[in-house]
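K.L.:
structure of the sequence below:
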Amino acid sequence: MTAGSEERNNVMQQESDSQLSDDQPANPPTPKQIRRWQQYLANERAEAAVYRELARNREGEEKEILLAMAKAEERHEQYWRTMLGDDLGFPRAPSFSTRIMGFLAKRFGTVFTLAMMQTAESRSPYADDADATEQMTADEAIHAEVVRGLAARGREKMSGNFRAAVFGANDGLVSNFALVLGVMGAGGIDSNIILLTGISGMLAGALSMGAGEYISVKSQNELLEASHPHLATSTVVPQLDVDANELALVYRARGMSVAEAKEQADKVFAQIEQSKSVDAEMLAGANAAEDETLSSPWMVAASSFLCFGAGALLPVLPFFFDLPQMIAGVIATALVGIALMVTGAITGILSGKPPFLRAIRQLVVGMLAAGVTYALGMLFGVAVG
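P.N.:
Have a look, this model is predicted:
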């Protein structure tokens, strides 16, 4: 018996002693087990490489965490190497999902990759495999939580404009596709009229989205500005009666306790004693609510207009090429279906859910909405005819 086989049998014997009621030696692995272990080995090696690739582009604490995760995957890799012994064989390719994560790590960075890693770690096959140790199963469960935390950091850093772009494009896709199909369903309508309807729907929807976002962001900014301390107040604070300490009432009105309000007011008066003035940041108070970043209403409006318009343009495109109406409709349906699946997969990845299932859900919901509109168009066409 070779050294590799002896080491593997020792490992399997230890697992057997801890999990079985008798002391029978472990049986030699079957070809099916060997193939499964080889696949586990390939996946663990690839996942460790993914974590190292992610760490290469990070700094500080996140880099240390990612490198520690890579070390953990290397321990699992070594376990399967030991179990395989002389049956190590030629290196296998990792699973398709693991290869996708490696591709994302090199091309798109942390957020998308961690979102997929979160799904992969939470669906580890070790829990249902008697050949994996209980510690490895626990490791994978903890890894899922670590990745969940890292992915949450990435989502917080990701600009909200990206999410708004995805959802805006999706709204344009579904609403204008439904409009186009509804007009087609009425029957007997020239393709040029359908094209004009689609363009009108695209512009109307995009303008409505842009105007709505402008009003919403502008109103939010005005609300935030109304809640911030007035800068002119800092010029009159030095004239306040220190003994009356009415400044404390300002901080109490902002939610501080009596003691906290008095402490903050004392700090302001102490600064006045030193510099004969007070800055706006000190006046606001350390415990006051953190200022929210004011967004540009014009930028948000333009982004919403373009994203909605881009999505709404897709179902109209085939009608620009003077194709037979039915063929144009089929092409539009195919284009919208692909786009819906892409946006669904992206939202699934960002939310840490299986992207394929989210893509199918997005496709089904979008097509159902369009199908209902088409049916209503047919009913309307029959009623009018």
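
K.L.:
switch to C-alpha atoms for all contacts and neighbour counts from now on
P.N.:
Will do.

K.L.:
and after the host helix or strand of residue 138, which helix or strand comes next?
P.N.:
Per DSSP states H and E, residue 138 falls inside helix 134-157. The helix or strand immediately downstream of helix 134-157 is helix 160-186, counting by DSSP H and E.

K.L.:
just want the angle from that following helix to helix 134-157.
P.N.:
Helix 160-186 runs at 80 degrees relative to helix 134-157, counting by axes from the mean of the first three to the mean of the last three C-alpha atoms, to 10 degrees.

K.L.:
tell me the first helix or strand C-terminal of helix 160-186.
P.N.:
Next element after helix 160-186 (DSSP H and E): helix 191-227.

K.L.:
for that next one, packing partners?
P.N.:
Applying 3 or more C-alpha pairs under 8 Å, 6 or more residues apart in numbering; DSSP states H and E, we find helix 191-227 packed against helix 160-186, helix 297-313.

K.L.:
what does stretch 62-79 contact?
P.N.:
For stretch 62-79, contacts defined as C-alpha atoms under 8 Å, 6 or more residues apart in numbering pick out 40-42, 44-45, 47-52, 54-57, 136, 143, 150.

K.L.:
which of those residues are buried?
P.N.:
Using 16 or more other C-alpha atoms under 10 Å as the burial test, the contacts of stretch 62-79 include 40-42, 44-45, 47-52, 54-55, 136, 143, 150 as buried.

K.L.:
got a list of what the residue nearest to residue 362 when sequence neighbours are not counted touches?
P.N.:
Nearest residue to residue 362 in three dimensions, chain neighbours excluded: residue 344, at 5.2 Å (C-alpha to C-alpha, 6 or more residues apart in numbering). Residues near residue 344 by C-alpha under 8 Å, 6+ apart: 355, 358-363.

K.L.:
do the same with residue 36
P.N.:
Taking C-alpha under 8 Å, 6+ apart, one finds nothing in contact with residue 36.

K.L.:
name the element it belongs to?
P.N.:
Per DSSP H and E, residue 36 falls inside helix 31-56.

K.L.:
quick one more, to check against the first:
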Amino acid sequence: MNPPAAIPPEHHLVHRTGWLRAAVLGANDGIISVSSLLVGVAAAPSATHGGVLLAGSAALVGGALSMAAGEYVSVSSQSDTEHADLARERRELERAPEQETAELAAIYVSRGVDPAIARQVAEQMMAHDALAAHARDELGLSDDLAARPIQATLSSAAAFTAGAVGPVAIAALAPRSVVAIAVTGAALLLLALLGALGARLGGARPLPAIARVTFWGAIAMGVTGAIGHLLGTAV
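P.N.:
Prediction:
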């Protein structure tokens, strides 16, 4: 009898979700928030070119630091919860290993495995790495999806900066009279590229992603531009 053919490894993209979410969110926020601020300030008739650039530069720096701090705090909270759950599970495994084996077998049974086979699989998994088995099958934790605060922080700050640099550069290069229009057009183009890139990296269809980010970007810049024009005229 010929030995079974080797099964080629499958290529999945789920391991990218952690840093991809932070990177896409950071870049999207960088483009939209800084572009909206630039458009809002530039729409005010009394605003100077220097004032527009000062506002955009301050928004870039402040936004990047805000994104970094926010990601670190939120992902650290997620990491703390994961570690607390793992510590609790480790204590349960030491206190009642038989009960934990039965619990693991019940999980496999609920997924359609025959009870006898589920028990055998649970015992083998417990003997191999009990904590890893319960972390994956009971708690839903895995190395690919684990919270990584530092990675998320750096990804968000770098992505925000990368997204915000373009609109600020366009504002610096464009004549004062067309800053709002130039920044809006460049921002929509950058958002479309970001949507396509994020979809490609995540293995999703690009058109829905492009439509989402450009729609909300246009809304944000339109609203802030109208507010800047109205308030700037009033002042």
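
K.L.:
any idea what the TM-score comes out to?
P.N.:
Taking TM-score structural alignment, normalised by the length of the second structure as the basis, the two superposed chains have a TM-score of 0.71; 213 aligned residues with a C-alpha RMSD of 3.8 Å.

K.L.:
on that earlier part again, and the helices and strands packed on helix 191-227 of the first structure: which comes nearest residue 9 of the first structure?
P.N.:
helix 160-186 (52.0 Å; C-alpha to C-alpha).

K.L.:
gap between that closest one and the chain center?
P.N.:
21 Å (C-alpha atoms, centre = their mean, to the nearest Å).

K.L.:
over to stretch 353-368 of the first structure?
P.N.:
Taking mean C-alpha positions (C-alpha atoms, centre = their mean), stretch 353-368 of the first structure and its chain are 16 Å apart.

K.L.:
so which bits of that stretch are buried?
P.N.:
Buried, per 16+ other C-alpha under 10 Å, within stretch 353-368 of the first structure: 353-356, 358-363, 366-367.

K.L.:
for stretch 5-22 of the first structure, same thing?
P.N.:
Within stretch 5-22 of the first structure, the residues scored as buried using 16+ other C-alpha under 10 Å are 5, 7-13, 15-16.

K.L.:
equivalent analysis for stretch 156-176 of the first structure, please.
P.N.:
Of the residues in stretch 156-176 of the first structure, those buried (16+ other C-alpha under 10 Å) are 164-176.

K.L.:
grab the nearest non-local neighbour of the counterpart of residue 25 of the second structure in the first structure.
P.N.:
Matched to the first structure by TM-score structural alignment, residue 25 of the second structure sits across from residue 167. Nearest-residue entry for residue 167 of the first structure: residue 343, 7.9 Å, with adjacent residues in sequence omitted and distances by C-alpha to C-alpha, 6+ apart.

K.L.:
and residue 227 of the second structure, by the same measure?
P.N.:
Leaving aside its chain neighbours, residue 227 of the second structure sits nearest to residue 40 (6.7 Å; criterion: C-alpha to C-alpha, 6+ apart).

K.L.:
looking at the first structure, name the residue matched to the one you found.
P.N.:
By TM-score structural alignment, residue 40 of the second structure lines up with residue 182.

K.L.:
so that match sits against residue 377, correct?
P.N.:
Yes - here residue 182 of the first structure lies in contact with residue 377, judged by C-alpha atoms under 8 Å, at a distance of 4.6 Å.

K.L.:
hang on, the earlier thing: now flag whichever of the buried residues of stretch 5-22 of the first structure is closest to residue 372 of the first structure.
P.N.:
For those, with residue 372 of the first structure as the reference and C-alpha to C-alpha as the criterion, the closest is residue 15, at 58.0 Å.

K.L.:
any idea what that closest one aligns with in the second structure?
P.N.:
Using TM-score structural alignment, residue 15 of the first structure lines up with nothing in the second structure.

K.L.:
now stretch 302-309 of the first structure on the second structure. Mean distance?
P.N.:
Averaged over the aligned pairs, stretch 302-309 of the first structure sits 0.8 Å from the second structure after superposition, using mean C-alpha distance after the TM-score superposition for the first structure.

K.L.:
rewinding a little: mind checking the SS state of the residue nearest to residue 167 of the first structure?
P.N.:
Reducing the assignment at residue 343 of the first structure to three states with DSSP: H, G, I helix; E, B strand; the rest coil gives helix.

K.L.:
OK, contacts around it?
P.N.:
Residue 343 of the first structure touches 166-167, 170, 359, 362, counting by C-alpha under 8 Å, 6+ apart.

K.L.:
that older thread, which ones among the contacts of residue 344 of the first structure map onto helices?
P.N.:
Cross-referencing those against helices under DSSP state H gives 355, 358-363.

K.L.:
before we move on, the earlier item: now the residue nearest to residue 167 of the first structure: how far from residue 41 of the first structure?
P.N.:
Per C-alpha to C-alpha, to the nearest Å, residue 343 of the first structure is found 33 Å from residue 41 of the first structure.

K.L.:
do the same with residue 249 of the first structure
P.N.:
65 Å.

K.L.:
my guess is residue 305 of the first structure meets residue 206, correct?
P.N.:
Yes - using C-alpha under 8 Å, residue 305 of the first structure is in contact with residue 206, at 4.6 Å.

K.L.:
need the overlap of contacts for these two.
P.N.:
In contact with both residue 305 of the first structure and residue 206: no residue, using C-alpha under 8 Å, 6+ apart.

K.L.:
circling back: counterpart of the residue nearest to residue 167 of the first structure in the second structure?
P.N.:
Taking TM-score structural alignment, residue 343 of the first structure has residue 194 as its aligned residue in the second structure.

K.L.:
tell me the contacts of the corresponding residue of the first structure for residue 56 of the second structure?
P.N.:
Using TM-score structural alignment as the criterion, residue 56 of the second structure maps onto residue 198 of the first structure. By C-alpha under 8 Å, 6+ apart, the residues touching residue 198 of the first structure are 176, 179-180, 313, 315-316.

K.L.:
re earlier: in JSON lines, list the contacts of residue 344 of the first structure along with distance to residue 113 of the first structure.
P.N.:
JSON lines is the format used below for the contacts of residue 344 of the first structure (distance: C-alpha to C-alpha, whole Å):
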{"residue": "355", "distance to residue 113 of the first structure": "12"}
{"residue": "358", "distance to residue 113 of the first structure": "17"}
{"residue": "359", "distance to residue 113 of the first structure": "17"}
{"residue": "360", "distance to residue 113 of the first structure": "20"}
{"residue": "361", "distance to residue 113 of the first structure": "21"}
{"residue": "362", "distance to residue 113 of the first structure": "21"}
{"residue": "363", "distance to residue 113 of the first structure": "23"}
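
K.L.:
residue 179 of the second structure maps to what in the first structure?
P.N.:
Checking TM-score structural alignment: residue 179 of the second structure goes with residue 328.

K.L.:
tell me the angle the helix or strand where that match lies makes with helix 134-157.
P.N.:
For residue 328 of the first structure, the host element (DSSP H and E) is helix 325-350. For helix 325-350 of the first structure against helix 134-157, the angle by the same axes, to 10 degrees is 110 degrees.
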